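Novice: mind folding the following:
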Amino acid sequence: MNNGMEADLERLDAFAAANREAYDGADPFPHTKIDNFVHREVLEGVLAEVEAADREGWSDMDDRYQKKSALNSTRQMGPKTRALIQFLNGQEVIMFLEKLTGIEGLVPDPFLAGGGLHQLRQGGFLGVHADFNFQKHMRLDRRINLLLYLNKDWEEEWGGNIELWDTSMKHCVKRYAPLFNRCVIFNTTDKSFHGNPQPVTAPDGRVRRSIAMYYYTNGRPEGEVSDAHMTLFQYRPGEASAKDKARRFVKRLTPPIVTDWIESRRN
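Specialist: Below is the predicted model of the structure:
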């Protein structure tokens, strides 16, 4: 990809070298935040395409856990958006991520399973969760998320901030506003709880937009291995309703072989 992206690569390589240790030791799980991730004019062009796009190809998710829209078909995206996604899935960014995270053998996902363009309109949110851990089509383990935000002049009180929670789901440890050209990168495991649970309340019908890219490896460290699962949504303190509590009580009384079968059918 041209458009002066090479200068960004030199800066990112230097960032990876300087922040490798800080990334690994970040609380509550390995992550980092990088502002001005790509050249501003590159993202300006992408934003213009996304704003002008119609609704064809978008998927809407609206339930108790989330209210958002997503598009992962590159055929429905503009040329600048496709070019940026190809760059984010390309050799240079993969090498940067390996240097930053220390995870070798990263593989991008050309299918953008669960990724691509995401939008949250008024009232939109995504509950705190751990991500699905296995890409069935490529048969690979999910290891890294890269989220790039497209929101100009976004105010934190408008909601939609990404939150990183501790493993006990008692505290939000870090919170980042989804500012234009801000990138948040983090390891994904069964305990990397994150989301944007505060509903969007931006004025004038403004939409919270982002690009989500996921990276995989063939296998993962022994301490992170678990059965393949879909998204694991979590309750924040005081969030579970009486109905949910009753459901969890029934689950505790149900033999594991039955609950495992139900979960497999749901997935």
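
Novice: switch to C-alpha atoms for all contacts and neighbour counts from now on
Specialist: Noted.

Novice: ok so residue 95 is a strand residue?
Specialist: No: Residue 95: not assigned to a strand; according to DSSP: H, G, I helix; E, B strand; the rest coil it is helix.

Novice: tell me how far it lies from residue 102.
Specialist: Noted for residue 95: a distance of 10 Å to residue 102, by C-alpha to C-alpha, to the nearest Å.

Novice: helices or strands next to the helix or strand hosting residue 128 in the packing?
Specialist: Counting by DSSP states H and E, the secondary-structure element that holds residue 128 is strand 125-130. Other elements packing on strand 125-130 under the criterion 3 or more C-alpha pairs under 8 Å, 6 or more residues apart in numbering; DSSP states H and E are strand 66-71, strand 194-196, strand 232-233.

Novice: identify each buried residue in it, please.
Specialist: Buried positions in strand 125-130, judged by neighbour count with 16 or more other C-alpha atoms under 10 Å: 125-130.

Novice: and stretch 248-264, end to end?
Specialist: By C-alpha to C-alpha, the extent of stretch 248-264 from end to end equals 17 Å.

Novice: over to stretch 106-120?
Specialist: Where stretch 106-120 begins and where it ends lie 29 Å apart, using C-alpha to C-alpha.

Novice: and the helix or strand that the strand holding residue 128 is followed by, what other elements does it pack with?
Specialist: Following strand 125-130 in sequence order, the next helix or strand is strand 134-135 (DSSP H and E). Helices and strands touching strand 134-135, as assessed by 3+ C-alpha pairs under 8 Å, 6+ apart, comprise strand 140-149.

Novice: so what does the strand it packs on touch, helix or strand wise?
Specialist: Checked by 3+ C-alpha pairs under 8 Å, 6+ apart, strand 140-149 has strand 134-135, strand 183-187, strand 208-217 packed alongside it.

Novice: for comparison, sequence B:
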Amino acid sequence: MIDLRINPALDPAILGRSLQEKTRLQVANFLTAESASHLERLLTGNQIWYSTYNEGDLHFEVPQSELAQMSAPERAILMKNLNNGARDGFQYFFQQYYISNAVRSGENAGHPIHVMHAFVNSQEFLDFMRILCGAADIAYADSFASKYVPGHFLTNHDDKHDTYNRVAAYVLSMTRGWKADWGGNLVFYDHDTGNITEGFAPAYNTLNIFLTPQPHAVTYVAPFAGTQRLSYLGWLNRAEAT
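Specialist: Okay, the predicted model is just below:
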């Protein structure tokens, strides 16, 4: 088994000065080359994907096999509803596999991609993130595998949650050869003006991390996108109050 490791050349204290000042940061070559290659293979080889979307406050996860069986009229209605939701409010549509939830529930036990849950909850990873974020009380992380293809998007929101005490969101981008023109960019908005203040394009073995809450989105992936936007993502959380 591959021992997943953070690039030892990275100093979380130095990087943390920038993150804590600017509230977001992009870090290239976050993992060792061997670790990144292994996690990339797990993503590209994963066959368990759910289309996830919302209807207002309701969240849905539909196995890709079920979505593929929709008739053309059924799919047209779904897309019309998603587009209307995106026009008027918060809306998302993409593919994911909720790794941490599967591990906790015993679903797909032993699946190779579940190693990501163990990695982001390892002492090495959590200690790095505590220093990076300036938050010694980070208690655990959760993990998702994420895939965006043409037509996928995530509209403006701030990641504030009523249940989970989130410190920061992380995206470990594992996408090669992406062009910013294809969309799928992680963008951040000025709270008052709505202007885009910064954007991170998908890349390979690159950590995007930002303190929460703050307004952000993933821009619409264009029909001409030449590959899949693949990543691992999740949140760094304080322990919930009891």
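
Novice: of all the helices and strands packed on strand 125-130 of the first structure, which one is nearest residue 46 of the first structure?
Specialist: Shortest distance between residue 46 of the first structure and these, using C-alpha to C-alpha, is found for strand 66-71: 13.9 Å.

Novice: what span of the second structure is the closest one aligned with?
Specialist: Alignment note (TM-score structural alignment): strand 66-71 of the first structure is matched to residues 92-97 of the second structure.

Novice: for that stretch, give me the average deviation versus the first structure.
Specialist: Here stretch 92-97 of the second structure, set against the first structure after superposition, deviates by a mean of 1.2 Å using mean C-alpha distance after the TM-score superposition for the first structure.

Novice: give the buried residues for that stretch.
Specialist: Applying a neighbour-count criterion of 16+ other C-alpha under 10 Å, the buried positions in stretch 92-97 of the second structure are 92-97.

Novice: and the buried residues of strand 125-130 of the first structure as a markdown table, adding distance to residue 74 of the first structure?
Specialist: Output for the buried residues of strand 125-130 of the first structure, formatted as a markdown table (distance: C-alpha to C-alpha, whole Å):
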| residue | distance to residue 74 of the first structure |
| --- | --- |
| 125 | 24 |
| 126 | 23 |
| 127 | 26 |
| 128 | 27 |
| 129 | 26 |
| 130 | 26 |
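
Novice: could you identify which of the helices and strands packed on strand 140-149 of the first structure is most buried?
Specialist: When you average the neighbours per residue for each of these (mean count of other C-alpha atoms under 10 Å), strand 208-217 leads with a mean of 24.

Novice: tell me the residues of the second structure aligned with it.
Specialist: Strand 208-217 of the first structure falls opposite residues 229-238 of the second structure when the two are matched by TM-score structural alignment.

Novice: mean shift of the matching stretch relative to the first structure?
Specialist: Using mean C-alpha distance after the TM-score superposition for the first structure, stretch 229-238 of the second structure ends up 1.2 Å from its aligned counterpart in the first structure, as a mean over the superposed pairs.

Novice: pull the residues that contact that stretch.
Specialist: Contacting residues not belonging to stretch 229-238 of the second structure are listed as 43, 129, 137-149, 164-175, 178, 184, 202 [C-alpha atoms under 8 Å, 6 or more residues apart in numbering].

Novice: let me see the contact set for the corresponding residue of the first structure for residue 171 of the second structure.
Specialist: Aligning on TM-score structural alignment places residue 171 of the second structure opposite residue 147 in the first structure. Taking C-alpha under 8 Å, 6+ apart as the definition of contact, the neighbours of residue 147 of the first structure are 183-185, 210-213.

Novice: kindly report the same for residue 205 of the second structure.
Specialist: By C-alpha under 8 Å, 6+ apart, the contact set of residue 205 of the second structure is 28-31, 36, 172-175.

Novice: residue 200 of the second structure versus the residue nearest in space to the middle of the second structure, what's the distance?
Specialist: In the second structure, the C-alpha nearest the mean C-alpha coordinate belongs to residue 233, at 3.2 Å (C-alpha atoms, centre = their mean). Noted for residue 233 of the second structure: a distance of 14 Å to residue 200 of the second structure, by C-alpha to C-alpha.

Novice: which one in the first structure is aligned with residue 218 of the second structure?
Specialist: When the first structure is aligned by TM-score structural alignment, residue 218 of the second structure is paired with residue 196.

Novice: now check residue 43 of the second structure against the first structure: what is it aligned to?
Specialist: Structural alignment places residue 43 of the second structure opposite residue 50 in the first structure (criterion: TM-score structural alignment).

Novice: try residue 14 of the second structure
Specialist: Across the two structures, residue 14 of the second structure finds its equivalent in residue 18 of the first structure, going by TM-score structural alignment.

Novice: list the contacts of its match.
Specialist: Not one residue lies near residue 18 of the first structure by C-alpha under 8 Å, 6+ apart.

Novice: so it belongs to a helix, correct?
Specialist: Yes: per three-state DSSP, residue 18 of the first structure lies within a helix segment.

Novice: list the buried residues of the helix or strand where the match of residue 43 of the second structure lies.
Specialist: Using DSSP H and E, the element containing residue 50 of the first structure is helix 40-52. Buried residues in helix 40-52 of the first structure, counting neighbours by 16+ other C-alpha under 10 Å, are found at 42-43, 46-47, 49-50.

Novice: format the residues you listed as a markdown table; extra columns: distance to residue 203 of the first structure.
Specialist: Supplementary listing: the buried residues of helix 40-52 of the first structure in a markdown table, determined by distance: C-alpha to C-alpha, whole Å:
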| residue | distance to residue 203 of the first structure |
| --- | --- |
| 42 | 26 |
| 43 | 22 |
| 46 | 22 |
| 47 | 18 |
| 49 | 21 |
| 50 | 19 |
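
Novice: pick out whichever of those sits closest to residue 7 of the first structure.
Specialist: For the buried residues of helix 40-52 of the first structure, the minimum distance to residue 7 of the first structure (C-alpha to C-alpha) is 12.7 Å, reached by residue 42.

Novice: count the neighbours of residue 187 of the second structure for me.
Specialist: Residue 187 of the second structure: 18 surrounding residues under other C-alpha atoms under 10 Å.
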